[in-house]
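Participant: sequence unavailable; structure follows:
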């Protein structure tokens, strides 16, 4: 009998899910969907790979009710399937968790202790796990960490210039979006095995945004740090900022830590710079000069970080765009690559507008690709292996 695994990515007001058949080398997607609007006007939508889309209002407003809705639909669409494992995206694994882990009460509490380091994500990730434990009591709950892919960085790429005791305590650059980067690293081995062994920068550009420098498919450096606040500006997060400014806001403006956290995590980034929206699509459609400024700042910072990561890699063999903005915004990609010929990055405008897989000119020294993100497949892969499920072979 074929084993099946469910993946969950629980946010503050949503639960994204996917159902997979345990196949090798990649799990086979059967269905996917999401519950959204939890706490307000919840709704459910899903579809199998064969079609049969469904969209409906939902009774109940919390994550437990959302999971019950997911389970009810799965039973309707696949009455014979028994979920053998549930894989969860967990943003922060801290120092202790560098690999997927089956969650028990002790693990859950240790992950709760990390909530202050990822306040926009971690609490909701763990709420999803708790709800899934109640709905699927016999299925192992496998936590898959966004930080795990970046463990093993050298000291210089992991440490802050603080007294050494802080590093020993675990104050270090962790890096995030690791599930996305891990998928891209594996996918690149299928697309171009030679390049996959080289020096690659991946730009994960979405509402959350970061860059990762990889060598031979392993993370070498990342733009994100101790929290998911560092590095590039994001939808509502500020990215790189002078710590002295934070001291000024605390001491001179008498801002409370809670107010400062809200400013940095929820009111800054593209939303704060534009005063319009955190959605890149809305900014690109706007004629407001503040929207143009926000896009210009975003792409400027990406160019700066590409240069820094190329230095960390001691060269560059490929650049990859992924995630919502990276995959779908030809304007952002063009702005990022403008003036980057000195590094060997030359855009093919027509290929870029078509969203081709390769968007650099044929004679470019450094190829540039668009590769679709698939964190769910990575989570499913880890859940299958960690839970020890049976896998059926399939074509790559």
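Facilitator: Cool, the structure landed. Treat the numbers as computed from the prediction; the structure is a model and nothing was measured.
Participant: okay, CA-based contacts and neighbour counts for the rest of this
Facilitator: Fine.
Participant: list the contacts for the residue most central in space within the chain?
Facilitator: Note on the chain: the residue nearest the mean C-alpha position is residue 177, at 3.7 Å, using C-alpha atoms, centre = their mean. Applying C-alpha atoms under 8 Å, 6 or more residues apart in numbering to residue 177 gives the contacts 91, 146-147, 204, 210.
Participant: now those residues: which count as buried?
Facilitator: Neighbour counting by 16 or more other C-alpha atoms under 10 Å classes 91, 146-147, 204, 210 among the contacts of residue 177 as buried.
Participant: let me see the ranges of the helices in the stretch 51-200 of the chain.
Facilitator: 63-77, 105-112, 122-135, 155-158, 164-168, 178-191, 193-196 (DSSP state H, counting those that start in this stretch).
Participant: ok, the stretch 201-350 of the chain next?
Facilitator: Assigned by DSSP H, counting those that start in this stretch, the helices in the stretch 201-350 of the chain fall at 243-251, 257-266, 269-274, 280-285, 289-313, 323-328, 330-337, 349-354.
Participant: so which of those helices gets nearest residue 21?
Facilitator: Smallest distance to residue 21 across the helices of the stretch 201-350 of the chain (C-alpha to C-alpha): 24.0 Å, for helix 323-328.
Participant: neighbouring contacts of that closest one?
Facilitator: Residues outside helix 323-328 that contact it (C-alpha under 8 Å, 6+ apart): 203-207, 280, 321, 332-333, 355, 370-373.
Participant: use this one as the comparison:
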């Protein structure tokens, strides 16, 4: 069974075609600069262990043109990996915000699309683009079942004491203002891998997803009990361009005393803060390079970044009354970085002890990097959100 996974952004389409018999990709790629003068398609195929790359530049006025070209490449006589689009049994869509309406993966119907539209105000940058991806895929792959996998669904098990804010009741009852959480597909995938590795279905796991966007989750017995992002993806950890947690009084000060508009504050906190605001760089590799060279700006920024992660580890250990493993994933979490060492330093009270030699090895799906005999496991597990979306899609249509 072949399943195509699509993550549609406002000007891009990220995709991966997965053979579910092997759970390996047949092809993957990115359509970007949609709607601009010159678009780009970057397409990769994986055949007999060989990776082949194709890059094309041409006007891509809308998502329909981009996805149609993807279908052509997938079935091309020379570079195609399938003979006909009908060989794709399902298209799994990443949908960012499901609100309280979607607690699980769903087959996309007209009713589902209408509900996703209702949720546009909760994710104005993501849900509209996600829905465009669905509507285009329905036309390009009419024989495939369209499946929606929501970023927020995994976090819908969080108890009310953790997801509610201390605002007047009507703000929740009438406006559904609450914590929703994001990166749920990643947290679900790596927590399940960790629980399987630990051999304990009741394990208490803290998952740490560190990419340009970053979040953590507390997972007890496979069930999410808390997460760092809130109603939107701005809260929690320090990120590439997002501030993470701040005192709300800062917003009042900027708008009431310094003349900032609400839009300017939104841009500041979402696009100009985090590592970009602290250092001028959004890529952690640049920040870490300066950190290693002793640049005081980078040293402070990395220490702030790590301190916030450690705060949440302590908070989630308290929420679960213990922790059996912490798990690092995503770009910063998986790759060469001083962050893991620094997070694990001075955490022996929680049984967390880092092993430098083990951290150099990446030869398994789950890599254990704690010292021998450490009470708490420290794991690196590469995330695979596309495979998780494909697996959930397959389970739904079997």
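Facilitator: Sure thing, it's come through. Just so it is clear, the structure is predicted and the values come from calculations on it, not from any experiment.
Participant: can you calculate the TM-score here?
Facilitator: Scored against TM-score structural alignment, normalised by the length of structure 1, the superposed chains reach a TM-score of 0.91; 382 aligned residues with a C-alpha RMSD of 1.9 Å.
Participant: of all the helices of the stretch 51-200 of structure 1, which one is nearest residue 298 of structure 1?
Facilitator: Smallest distance to residue 298 of structure 1 across the helices of the stretch 51-200 of structure 1 (C-alpha to C-alpha): 20.3 Å, for helix 178-191.
Participant: surely residue 174 of structure 1 and residue 151 touch.
Facilitator: Yes. The pair residue 174 of structure 1 and residue 151 qualifies as a contact (C-alpha atoms under 8 Å) at a distance of 7.0 Å.
Participant: the two - which one has more neighbours?
Facilitator: The neighbour count for residue 174 of structure 1 versus residue 151, taken as other C-alpha atoms under 10 Å, is higher for residue 174 (30 against 21).
Participant: if I line the two up, what does the more buried one land on in structure 2?
Facilitator: Alignment note (TM-score structural alignment): residue 174 of structure 1 maps to residue 180 of structure 2.
Participant: ok, residue 358 of structure 2 touching residue 369?
Facilitator: Yes. Using C-alpha under 8 Å, residue 358 of structure 2 is in contact with residue 369, at 4.9 Å.
Participant: for the residue lying farthest from the centre of structure 2, give its distance to residue 250 of structure 2.
Facilitator: Distance from the C-alpha centroid of structure 2 peaks at residue 257, with 35.7 Å (C-alpha atoms, centre = their mean). For residue 257 of structure 2, the distance to residue 250 of structure 2 (C-alpha to C-alpha, to the nearest Å) stands at 10 Å.
Participant: how about stretch 112-129 of structure 2: buried residues?
Facilitator: 112, 116, 119-120, 122-123, 126-129.
Participant: what does it contact?
Facilitator: Under C-alpha under 8 Å, 6+ apart, the answer for stretch 112-129 of structure 2 is 8-10, 95-99, 101, 131, 231-232.
Participant: please redo it, this time with the cut-off set to 7 Å
Facilitator: For stretch 112-129 of structure 2, the external contacting residues (C-alpha atoms under 7 Å, 6 or more residues apart in numbering) are 8-10, 95-99.
Participant: can you redo the residues you listed as TSV with distance to residue 307 of structure 2?
Facilitator: Output for those, formatted as TSV (distance: C-alpha to C-alpha, whole Å):
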residue	distance to residue 307 of structure 2
8	33
9	32
10	33
95	31
96	28
97	29
98	31
99	30
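Participant: which two among those are spaced furthest apart?
Facilitator: Pairwise distances across the contacts of stretch 112-129 of structure 2 peak at 20.0 Å for 10 and 99 (criterion: C-alpha to C-alpha).
Participant: in structure 2, what range does stretch 340-353 of structure 1 match?
Facilitator: Counting by TM-score structural alignment, stretch 340-353 of structure 1 falls onto residues 347-360 of structure 2.
Participant: other residues contacting the matching stretch?
Facilitator: Under C-alpha under 7 Å, 6+ apart, the answer for stretch 347-360 of structure 2 is 341, 344, 369-371, 374-376.
Participant: and the helices of the stretch 201-350 of structure 1: which comes nearest residue 181 of structure 1?
Facilitator: Of all these, helix 323-328 sits nearest to residue 181 of structure 1, with 10.2 Å by C-alpha to C-alpha.
Participant: ok so, going back, residue 358 and residue 369 of structure 2: which is more packed in?
Facilitator: residue 369 (22 against 13).
Participant: so what's the more buried one up against?
Facilitator: Per C-alpha under 7 Å, 6+ apart, neighbours of residue 369 of structure 2: 354-355, 358-359, 378-379.
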